[in-house]
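S.K.: After the sequence you'll find the predicted model.
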Amino acid sequence: MVPKARALSRAERVQAIANLLRQCPAEEFAMAFNDLRALLVDDSLLLQEAPGLCAWHHKVHFMPVRTPECRVLLTCHNTLEENRYFDPQAQVSFKYDHVRGEAGDFQVYAQEDGKAEMWRRSLEEALGTYVSHHYPKGLCSVFVKDTAMRKILVACIQASMPKPSPFWSSLWKSEWTFTLSPSTSTQVTGTIDVQAHYFEGGNIHLAACKEVTLPLPVASRTQAIRAFVKLVEDSEGQLHAGLMEEYQRMNDTYLKAFRRQLPITHSMIDWEKIMTGRIVTVPALH
């Protein structure tokens, strides 16, 4: 006798929902959320957890905000209190509704116009040019992290390509950090994350991550920023080239095993014609 399945408690359902949404690809969060909403039939439970899960998801994947007032990524580096964020380039802060995906209540948020801000502005302008050339829908933001001992520049890049109709989505994001130093060199640390998901008649998920640690010469601000952008371009280009080589290798070997082979004529079988009556009969063997 098969034992009767035990109903999940409220806490267990919350944990299951959270686990599923945290694994969701960046551009499929809304679809997954709506599907879970239909399955769960408990809006009070889902909406109770939605704001926190959405906020986590948006900051982890560098959600872009594009409005007439600002263009900035949502990250842990520009988070204020009560779901407020700031755009250092536009010098505004705003409240973001993570469930609705809407920004509002814009207020002036002036940054201290010192040496670090000069670096930040110059870096964001140079990096923005690079991003516009390589990522048609990309966006970058640069922030200053002020510690007791030093000032740190953090550059974030995000580019996504949602294609729900052809059943695939992709995300490219990277984060780069270096310290403003009085010496003639500093060190850049970076993390590049790439995700791609294809889900038409199957489920193929690509996830790649590359850690970068390289020296950066600092002869002058102009020279250092130029060298930094070149460092980012070379590092991301190397990862992209490596992924394309690996994809081609997989396409020539492993992925072919997942595909249904074409007949010897190399033409597609007309299944509709077969199903409408043109059934081929084979003589019985004697």
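M.R.: Cool, got the structure.
S.K.: C-alpha only now, for contacts and for neighbours.
M.R.: Fine.
S.K.: for this protein, what's the longest helix?
M.R.: Across the chain, the helix with the greatest residue count (assigned by DSSP state H) is helix 221-252.
S.K.: Please, where are all the strands along this protein?
M.R.: 63-66, 71-74, 84-87, 92-97, 102-108, 139-146, 151-163, 168-179, 185-198, 204-217 (DSSP state E).
S.K.: can you redo the ones you listed as a markdown table with mean neighbour count and distance to Ile269?
M.R.: Below are the strands of the chain laid out as a markdown table (neighbours: other C-alpha atoms under 10 Å; distance: least, C-alpha to C-alpha, whole Å):
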| stretch | mean neighbour count | distance to Ile269 |
| --- | --- | --- |
| strand 63-66 | 18 | 44 |
| strand 71-74 | 23 | 48 |
| strand 84-87 | 23 | 55 |
| strand 92-97 | 19 | 50 |
| strand 102-108 | 14 | 48 |
| strand 139-146 | 22 | 45 |
| strand 151-163 | 20 | 28 |
| strand 168-179 | 20 | 25 |
| strand 185-198 | 18 | 24 |
| strand 204-217 | 13 | 25 |
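S.K.: Pasting the second one now:
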Amino acid sequence: MVSNTSAIASFVEAAPPGELSDVVADIKALTSDDPNLLQSLGPAFEKYNEEQFATVKLPGGSQAVVISSHNSLGDGRYYDVESQRSFAFDHTTQRASAVQSHVLESQHSDLIKSLLKSVSTHAKEHYPSSSVGVYPIENDSLIAIVLVANKYSPNNFWNGRWRSLYLLHPSTGALTGSLHVDVHYYEDGNVRLLTTKPVSASVSASPSAQDVVRQVAAVERKYQEDLNRAFASLSEGAFKGLRRQLPVTRQKVEWEKIAGYRLGQDIGGGRAR
């Protein structure tokens, strides 16, 4: 059972954005002879939720808050700087409960609150359905900036997630971290894009929130431009080279219109709708 649990946990940890509940439903169907198996997957759910920056609305609240290792209080509790609340989080059901007041204790509290406001404005301007968190970490020597944006379109057979993590050294202005993009397309096929970009930049020593957000915006804009160029190159070169000249429809693919095709139906000759 240990090996089976480990294998099933890997399915949880690799769940595409917005599809964890589907994965859980499949696990239940495949392991119906062991109804207690899900209880043993708690660590996998916790790892998934923290790494994917899961979001949850607190009871009585309207704003989704972030779940990550950076705002964990231990024992399944997390805190949110903006609402000044802590809460329990069930990693299996992804629900919050037991909300309490929480006061931020940090020598950088003013910068953290200013960053939270500035990064939230940046996220709302550039990302759909975004959530932001800013937290003191490493014994208050660093500030973690977390941004996650989800866009789900299951009716069109695709889901996507953008994640940004920045670690700011307040005294030196050093800014490190990573950007992650995860997109799953599954109409008459199964294609997934997983890409990560490390970040290493700097702002002025003892930076203002505006200084940091300007650098964040520049880093993310460049990454998006790089992704656009990569997609253009893929459709014009590598992707075209992978396909036969005539697909099963017996009609040539118009490669200049590749972005407008529905992957399975129009290129592969899938079933009509």
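M.R.: Ah, there it is. Please read all numbers here as calculations on a predicted model, not as lab measurements.
S.K.: Packing partners of the longest helix of the first structure?
M.R.: helix 115-134, strand 204-217 (3 or more C-alpha pairs under 8 Å, 6 or more residues apart in numbering; DSSP states H and E).
S.K.: Tell me the buried residues in that helix?
M.R.: Judged by neighbour count (16 or more other C-alpha atoms under 10 Å), helix 221-252 of the first structure contains these buried residues: 224-225, 228-229, 231-232, 235-236, 239.
S.K.: State the pair within these that is farthest apart.
M.R.: Farthest pair in those (C-alpha to C-alpha) is Ala224 and Leu239. Separation: 22.6 Å.
S.K.: Ile145 of the second structure maps to what in the first structure?
M.R.: For Ile145 of the second structure, the aligned residue in the first structure is Ala155 (criterion: TM-score structural alignment).
S.K.: any idea how far Glu124 of the first structure is from the closest residue to that match other than its chain neighbours?
M.R.: Nearest residue to Ala155 of the first structure, sequence neighbours excluded (C-alpha to C-alpha, 6 or more residues apart in numbering): Val142, at 4.3 Å. Val142 of the first structure is 6 Å from Glu124 of the first structure, where distance means C-alpha to C-alpha, to the nearest Å.
S.K.: which neighbours do those two share?
M.R.: Ala155 (C-alpha atoms under 8 Å, 6 or more residues apart in numbering).
S.K.: Give the full set of residues in contact with the equivalent of Gly104 of the first structure over in the second structure.
M.R.: Matched to the second structure by TM-score structural alignment, Gly104 of the first structure sits across from Ser97. If you count contacts by C-alpha under 8 Å, 6+ apart, Ser97 of the second structure has them with 58-59, 87-89.
S.K.: Check the gap between the residue nearest to Ala155 of the first structure and Ala32 of the first structure for me.
M.R.: For Val142 of the first structure, the distance to Ala32 of the first structure equals 31 Å [C-alpha to C-alpha].
S.K.: How about Met244 of the first structure?
M.R.: Met244 of the first structure is 29 Å from Ala32 of the first structure, by C-alpha to C-alpha.
S.K.: now swap in Ala38 of the first structure and tell me
M.R.: 10 Å.
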